[in-house]
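Peer 1: Generate a structure from the sequence data that follows.
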Amino acid sequence: MIDVTVIVVAIAANAGIAIADFARAKFVLNNSAEVGVPPSWLPMLGALKAAGAAGLLLGLLGVPVIGVLAAAGLVLFFVGALVAHVRAGAYRKIAFPALFLALAVGALVLGPAG
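Peer 2: Here you go, the predicted model:
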């Protein structure tokens, strides 16, 4: 049961932050500026997060290979986000990508094929 819970939380978190990216929420714009990510990248980054959430959902719905690939993609994405935060010295906000990374790792390890 905890495996499904972790994956559902990962889906909700990634879908939510993708929506914030698409909406160009103020906190997203501020964080992006702090780590040196141009606002023009937000739609692409949001699309990647949304695709990850959709892939995790497909994994739960019976296509485990898609779920595994989505979780692995999100792990790579959020490792990149952590690197961007470290390079920019944005340690105040590093907990956010770290939490998303933990959820992605959890989904990868605990997922249907994990």
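Peer 1: can we go C-alpha only for contacts and neighbour counts from here?
Peer 2: Will do.
Peer 1: contacts for stretch 95-110?
Peer 2: Residues from elsewhere that reach stretch 95-110 (C-alpha atoms under 8 Å, 6 or more residues apart in numbering): 3, 6-7, 9-10, 13-14, 56, 67-68, 71-72, 74-75, 78-79, 81-82, 114.
Peer 1: Name the residues of that stretch that are buried.
Peer 2: Neighbour counts over stretch 95-110 (16 or more other C-alpha atoms under 10 Å) mark 97, 100, 101, 102, 103, 104, 105, 106, 107, 108, 110 as buried.
Peer 1: Stretch 9-27 now?
Peer 2: Buried residues in stretch 9-27, defined by neighbour count with 16+ other C-alpha under 10 Å: 9-15, 17-21, 24.
Peer 1: can I assume residue 94 is in contact with residue 87?
Peer 2: No. Proximity of residue 94 to residue 87 does not meet the contact threshold set by C-alpha atoms under 8 Å, at 11.2 Å.
Peer 1: Tell me how far stretch 90-109 lies from the chain's centre.
Peer 2: Relative to its parent chain, stretch 90-109 has a centroid offset of 8 Å by C-alpha atoms, centre = their mean, to the nearest Å.
Peer 1: how about this one, so we can line them up?
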Amino acid sequence: MSTAFIVATVLAAVMAGFSGGSVFARAAFVVEPLTEYGVPRSWWNWLGAAKAAGALGLLVGLFAPVVGVLAAIGLVLYFGGAVITVVRARSYAHVAFPLVYMAPAAASLLLI
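Peer 2: You can find the predicted model right below:
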């Protein structure tokens, strides 16, 4: 296990956990764009839970690699879906945000 892998994995977990917690806390910088993109309010808790589960899975993956791989794949797919949602909403200036969250998850997957 390389240092780069550990750093990328922990960074991805912290970022995904922060993002999930922000959804649960209904932080304005998260929920206002969700509303703008047309994401139903009934989905918000599920989306926050998916990010929190991905964060936890990445940390567990430091000790059980299969779990970490699955969590990283899940987060990459999640944030890929977020990119599609932003593009469909024609909010092109916001496309970078899900990509920033996706990057460390993808890096941890590539560094295994």
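Peer 1: Give me the more crowded residue out of residue 94 and residue 87 of the first structure.
Peer 2: Just comparing residue 94 of the first structure and residue 87: by other C-alpha atoms under 10 Å the higher neighbour count belongs to residue 94, 16 against 12.
Peer 1: Enumerate every residue touching that one.
Peer 2: Residues counted as contacts of residue 94 of the first structure (C-alpha under 8 Å, 6+ apart) are 82, 85, 86.
Peer 1: Report the contact partners of the nearest residue to residue 112 of the second structure once chain neighbours are set aside.
Peer 2: In space, residue 112 of the second structure comes closest to residue 5 once its chain neighbours are excluded; the distance is 6.5 Å by C-alpha to C-alpha, 6 or more residues apart in numbering. By C-alpha under 8 Å, 6+ apart, the contact set of residue 5 of the second structure is 107, 108, 111, 112.
Peer 1: hang on, the earlier thing: so which of the buried residues of stretch 95-110 of the first structure comes closest to residue 52 of the first structure?
Peer 2: Proximity of these to residue 52 of the first structure was ranked by C-alpha to C-alpha; the top entry is residue 104 with 9.2 Å.
Peer 1: What is the burial count for the aligned partner of residue 68 of the first structure in the second structure?
Peer 2: By TM-score structural alignment, residue 68 of the first structure lines up with residue 69 in the second structure. For residue 69 of the second structure, the count of nearby residues is 21 (other C-alpha under 10 Å).
Peer 1: got the buried residues for the helix ranked longest in the second structure?
Peer 2: In the second structure, taking DSSP state H as the definition, the longest helix is helix 65-88. Going by neighbour count (16+ other C-alpha under 10 Å), the buried part of helix 65-88 of the second structure is 67-76, 78-80, 82-83, 85-86.
Peer 1: Excluding sequence neighbours, find me the nearest residue to residue 11 of the second structure.
Peer 2: residue 104 (6.5 Å).
Peer 1: Centroid-nearest residue for the second structure?
Peer 2: Geometric centre of the second structure, nearest residue: residue 16, 4.4 Å, by C-alpha atoms, centre = their mean.
Peer 1: Touching, that residue and residue 50? I think so.
Peer 2: No. Judged on C-alpha under 8 Å, residue 16 of the second structure makes no contact with residue 50 at a distance of 9.2 Å.
Peer 1: circling back to that earlier point, average offset between the longest helix of the second structure and the first structure?
Peer 2: Here the mean offset of helix 65-88 of the second structure against the first structure after fitting is 0.4 Å, by mean C-alpha distance after the TM-score superposition for the first structure.
Peer 1: From residue 55 of the second structure, how far off is the residue nearest to the centre of the second structure?
Peer 2: Counting by C-alpha to C-alpha, to the nearest Å, the gap from residue 16 of the second structure to residue 55 of the second structure is 5 Å.
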